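In: what follows is a predicted protein model with its sequence.
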Amino acid sequence: MRELDLKPAYQNMKRPVSVPGGISMLFMVLGVFVMLASLWLIGLGGMAAKLVLLGFWGLMIVPHLMQARLNGGDWAALFILCGLIGVVAIGAGGLDAKLRLIGNLLILPLGLICGALIGRDCLRVMIPALVIYLPLASVFQLTHDGWRLNHPFLFLGLFGLCCVAGLAGRVFGVIGLISAVAVMLSQTRIAVFALLMVVVGRINLSRAWTWLLGLPIIIVAGFFVVNWLPRILMTHGSGRLAFWQMFWADWQAGSDSQKWLGFGAGSVETVLQNLPSAAAFGALHNDHFRILFETGLIGAVLWVLAWGMLIWRLRQARLAVCILGSVAVTMVTDNTLSYGHYLLCCGMAAGIAMHEVTHGE
């Protein structure tokens, strides 16, 4: 199956991203400040931050999209995405909730396109912004399970970007290692599992040194986890299962139109807000189930088709498949669909990995 014909967009890729006016250095500096601003806007609820992400990176890919040619697979993926957005738009729910969900759905594809078209120059913007922001915003929080480091998914996104930095320098390797340790210190089980999936995609399993060095590292890491990070090995669901069962019963009891088109964007939050016992739960913590509940069977089918199409399009790049697979896994027990920066970073990393494989870099 033939991939995107992106040769015009990839000419002279060794120089920084070509933007109107040829001000590549200004682009990078401006981009870092814009990304820093978007990171600080997370505290306002996240929507403002996502608008910045969509606006900035949407503008950056316009010159490249004008030179790229789409094939049948690309048009099919675009059709599926538009179909899912259409289901959200015509379904129940308020306009604000619909716009939030549509914005969430666009972040990962946007990152993927940026990585595939712009390439590693994305790293010159995202990695410095995260490296500046995370040390300032990261703190250890005391919970009923002990001390945990916050921002596990931002660290996970940074780790994914560092995995595709390649020969850009050992500095990125150090940053990636620190990010991996930070994810472990967060003791967020699904984030740690996603981290391991990305690692599997990054290492060469056919080399003897991988096993000779890997097994001792796994043994030492296992000892460290058992003795210092016990929460990672806990199997409790923090009450998630009970709420999933409740929403499943509500979906089954819904009308035919609700089963096919869902209860509408924002309906999950509305239900939880009306339950005093669920006020602290905040969200469903299962994005796949959320799509089924809010967009119905039609939306769920399009959602599965979208993921299948992405995996199929990236099948030649093992690292890209592992990165996207890790994102899908995190959505099983978390609200990853609303983590804009994490989705953008993973999309960029997968796109860059695909570009390097398909173009022999």
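Out: Yep, it's here.
In: only C-alpha atoms for contact and neighbour calcs from this point on.
Out: Noted.
In: and for L185, nearest residue in space, chain neighbours not counted?
Out: What sits nearest to L185 in space, not counting adjacent residues and going by Cα to Cα, 6 or more residues apart in numbering, is L149, at 5.7 Å.
In: what segments of the stretch 251-361 of the chain are helices?
Out: Applying DSSP state H, counting those that start in this stretch to the stretch 251-361 of the chain gives helices spanning 256-261, 267-273, 287-313, 318-333, 340-358.
In: winner for burial among those helices?
Out: For the helices of the stretch 251-361 of the chain, the largest average neighbour count (mean count of other Cα atoms under 10 Å) is found in helix 340-358, namely a mean of 26.
In: quick one, it and helix 287-313 angle?
Out: 20 degrees (axes from the mean of the first three to the mean of the last three Cα atoms, to 10 degrees).
In: buried residues, the strand or helix carrying A97. List them.
Out: Per DSSP states H and E: A97 is located in helix 95-118. Neighbour counts over helix 95-118 (16 or more other Cα atoms under 10 Å) mark 97-118 as buried.
In: before we move on, what about stretch 137-156?
Out: Neighbour-count burial for stretch 137-156 flags W147, R148, L149, N150, H151, P152, F153, L154, F155, L156 (criterion: 16+ other Cα under 10 Å).
In: about what we covered before: contacting residues for the residue nearest to L185?
Out: By Cα atoms under 8 Å, 6 or more residues apart in numbering, the contact list for L149 reads S138, V139, F140, Q141, A182, V183, L185, S186, Q187.
In: gap between A353 and A300?
Out: 28 Å (Cα to Cα, to the nearest Å).
In: quick check: L205 is in a strand.
Out: No: L205 is assigned coil when assessed by DSSP: H, G, I helix; E, B strand; the rest coil, not a strand.
In: which one is it nearest to, not counting chain neighbours?
Out: Excluding the flanking residues, the one nearest L205 by Cα to Cα, 6+ apart is W211, at 7.6 Å.
In: cool, I352 as well?
Out: I352 sits nearest to G115 (Cα to Cα, 6+ apart), 4.6 Å away.
In: returning to that earlier point: dump the contacts of L149 to a markdown table, plus secondary structure and distance to A283.
Out: Shown next, in a markdown table, are those (DSSP: H, G, I helix; E, B strand; the rest coil; distance: Cα to Cα, whole Å):
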| residue | secondary structure | distance to A283 |
| --- | --- | --- |
| S138 | coil | 23 |
| V139 | coil | 23 |
| F140 | strand | 23 |
| Q141 | strand | 20 |
| A182 | helix | 24 |
| V183 | helix | 22 |
| L185 | helix | 24 |
| S186 | helix | 20 |
| Q187 | coil | 20 |
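In: this is the other structure I want to compare:
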Amino acid sequence: MNGNRTTASFAKPGIGKPHLGKPHLGKTDRRSGQNARRRLPIWVVIAGNGVMATSFWLLGAGGMLAKLVLLVFWVLMVAGSLRTIRLGPGLLTGLLVLAGLTGLIMFGNGAGDEKIRLIGNLMMVPVGLVAGAVIGRDCLRILMPAMLFYLILSSSFYLTHEGARLNHAFLFLGFFALCSVCNFGHRRWLMMATAGAVFLSQTRIAVIAMLINAIGMIRFSRAMTWIAGLIGAGIVVGGVMAYLPRLVMTHDSGRLAFWKMFAEIWRDGSDGQRWLGFGAGSVEEILSQTASFGSFGALHNDHFRILFETGIVGALLWGTGWAVVILIVRQTRLAVCILLSVFVTMITDNSLNYGHYLICCAIAAGISAQEGKNGEPVRND
């Protein structure tokens, strides 16, 4: 260590010199098991909470403003730590992939504002991942109080033909990811309350993603884990069957019909459209011409959306980018599970549009990758 600076490198945990063959996001202090870095000044934390609160309240206004405030703030926070970041093969590859995908969108078809919107959404995960790695748990001091305050004040149930559902499913899911790497005394109670909120949202993909995240926290070597886990799983399944029927329904909510329609459009497109895409915003433009646009509104499959809007080239870059970030954090099981949970939500939802959710999960994964050792979950005791 040099002073209190932490280098975001690709070093094997517990070894002083960086080893480029072992992807890792940083070095840890052997004595404490936590990153030896200077804590952020209290005025930065307070100001950061104010910016985050502003960003959350702007969500009600719609549009890009809320996500723009969020992204610009964390880009500035990362920029303040640039001197601590060392480019290794994994990080350099990720930057090149991101630059390639960004260039493909910018010089491809589509309206200018849609291009900016898509690029901004794509930036959330890499920016959050780097922020979590170089700033550490101070990110939680900036993000969690404002987020908790917003969730308490703005959460409510709304009635559907499938019963009452709690709103903000993906914000609660992002908050759960942050809880999984925090270390204050009563975090388990807060995590249980957050998990309950995700269940009450009756959003199936959110529940699945939360369970994937939870797998990264479980120590499977303990017999008590299996005993308590089986009993708890039985209780949860019984409660879901009795009181949350939507979670066990098998309908596709009309997704398959739209996926088939877009698959046919993509197949019948020109060679240029299949390889380079129909352009940013083309999915919404086509959907707006259908009678179901008001109720459906989006494709509900981000992976397919990337293929449709950026073509085969963009899809290859997209898949490579995900492979790179997983490889970078692969030595920490919790970080891998958090990123995989995000990847899974993108199969049946529009997670790429949920900037706050993405950056919460990415920050949590970055913190976990920075602090975890040898594939074990981050210790929070």
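Out: Noted; the coordinates are in hand. Here the structure is a predicted model, which is why all the values come from computation and not from measurement.
In: and the residue nearest to I352 of the first structure, what's its match in the second structure?
Out: In the second structure, the residue paired with G115 of the first structure is G132, using TM-score structural alignment.
In: list the contacts of its match.
Out: C139, A362, I363, A364, A365, G366, I367, Q370.
In: please identify the helix or strand for the corresponding residue of the first structure for T93 of the second structure.
Out: Matched by TM-score structural alignment, T93 of the second structure corresponds to A76 in the first structure. Element membership for A76 of the first structure, per DSSP H and E: helix 72-90.
In: same check on I127 of the first structure?
Out: Using DSSP H and E, I127 of the first structure falls in helix 123-137.
In: re the thing from before, what does the residue nearest to L205 of the first structure align to in the second structure?
Out: Mapped onto the second structure by TM-score structural alignment, W211 of the first structure lines up with W226.
In: so how far is stretch 346-361 of the first structure from its chain's centroid?
Out: 15 Å (Cα atoms, centre = their mean, to the nearest Å).
In: over to stretch 60-68 of the second structure?
Out: Worked out by Cα atoms, centre = their mean, stretch 60-68 of the second structure lies 18 Å from the chain centre.
In: how close does the match of T93 of the second structure sit to H288 of the first structure?
Out: Distance from A76 of the first structure to H288 of the first structure, by Cα to Cα: 21 Å.
In: with E361 of the first structure instead?
Out: Counting by Cα to Cα - E361 of the first structure and H288 of the first structure are separated by 35 Å.
In: T358 of the first structure too?
Out: Per Cα to Cα, T358 of the first structure is found 30 Å from H288 of the first structure.
In: on that earlier part again, would you list the helices of the stretch 251-361 of the first structure in a markdown table and tack on distance to M197 of the first structure?
Out: Output for these, formatted as a markdown table (distance: least, Cα to Cα, whole Å):
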| stretch | distance to M197 of the first structure |
| --- | --- |
| helix 256-261 | 33 |
| helix 267-273 | 29 |
| helix 287-313 | 15 |
| helix 318-333 | 6 |
| helix 340-358 | 13 |
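In: so which of the ones you listed gets nearest G72 of the first structure?
Out: Closest to G72 of the first structure of the helices of the stretch 251-361 of the first structure, according to Cα to Cα: helix 287-313, at 11.2 Å.
In: so what corresponds to L211 of the second structure in the first structure?
Out: Checking TM-score structural alignment: L211 of the second structure goes with L196.
In: burial count for its match?
Out: With neighbours defined by other Cα atoms under 10 Å, the count for L196 of the first structure comes to 15.
In: and the aligned residue in the first structure for D349 of the second structure, what is it in contact with?
Out: Under the alignment (TM-score structural alignment), D349 of the second structure maps onto D334 of the first structure. For D334 of the first structure, the contact set (Cα under 8 Å, 6+ apart) comprises I190, L284, H285, N286, D287.
In: what about the aligned partner of the second one in the second structure, neighbour count?
Out: The reference is to L284 of the first structure. By TM-score structural alignment, L284 of the first structure lines up with L299 in the second structure. By other Cα under 10 Å, the residues close to L299 of the second structure number 20.
In: how far away is L299 of the second structure from I286 of the second structure?
Out: 10 Å.
In: before we move on, what about I235 of the second structure?
Out: 44 Å.
In: now G63 of the second structure
Out: 19 Å.
In: likewise for Y150 of the second structure?
Out: In terms of Cα to Cα, Y150 of the second structure sits 34 Å off from I286 of the second structure.
In: G62 of the second structure now?
Out: Taken as Cα to Cα, the span from G62 of the second structure to I286 of the second structure is 21 Å.
In: which secondary structure element contains the aligned partner of I265 of the second structure in the first structure?
Out: Residue mapping for I265 of the second structure onto the first structure gives D250, with TM-score structural alignment as the criterion. Assigned by DSSP H and E, D250 of the first structure falls within helix 240-252.
In: and for R15 of the first structure?
Out: Using DSSP H and E, R15 of the first structure sits within no helix or strand.
In: residues near it, how many?
Out: With other Cα under 10 Å as criterion, R15 of the first structure counts 9.
In: residues contacting it?
Out: No residues are in contact with R15 of the first structure under the rule Cα under 8 Å, 6+ apart.
In: understood, closing this out.
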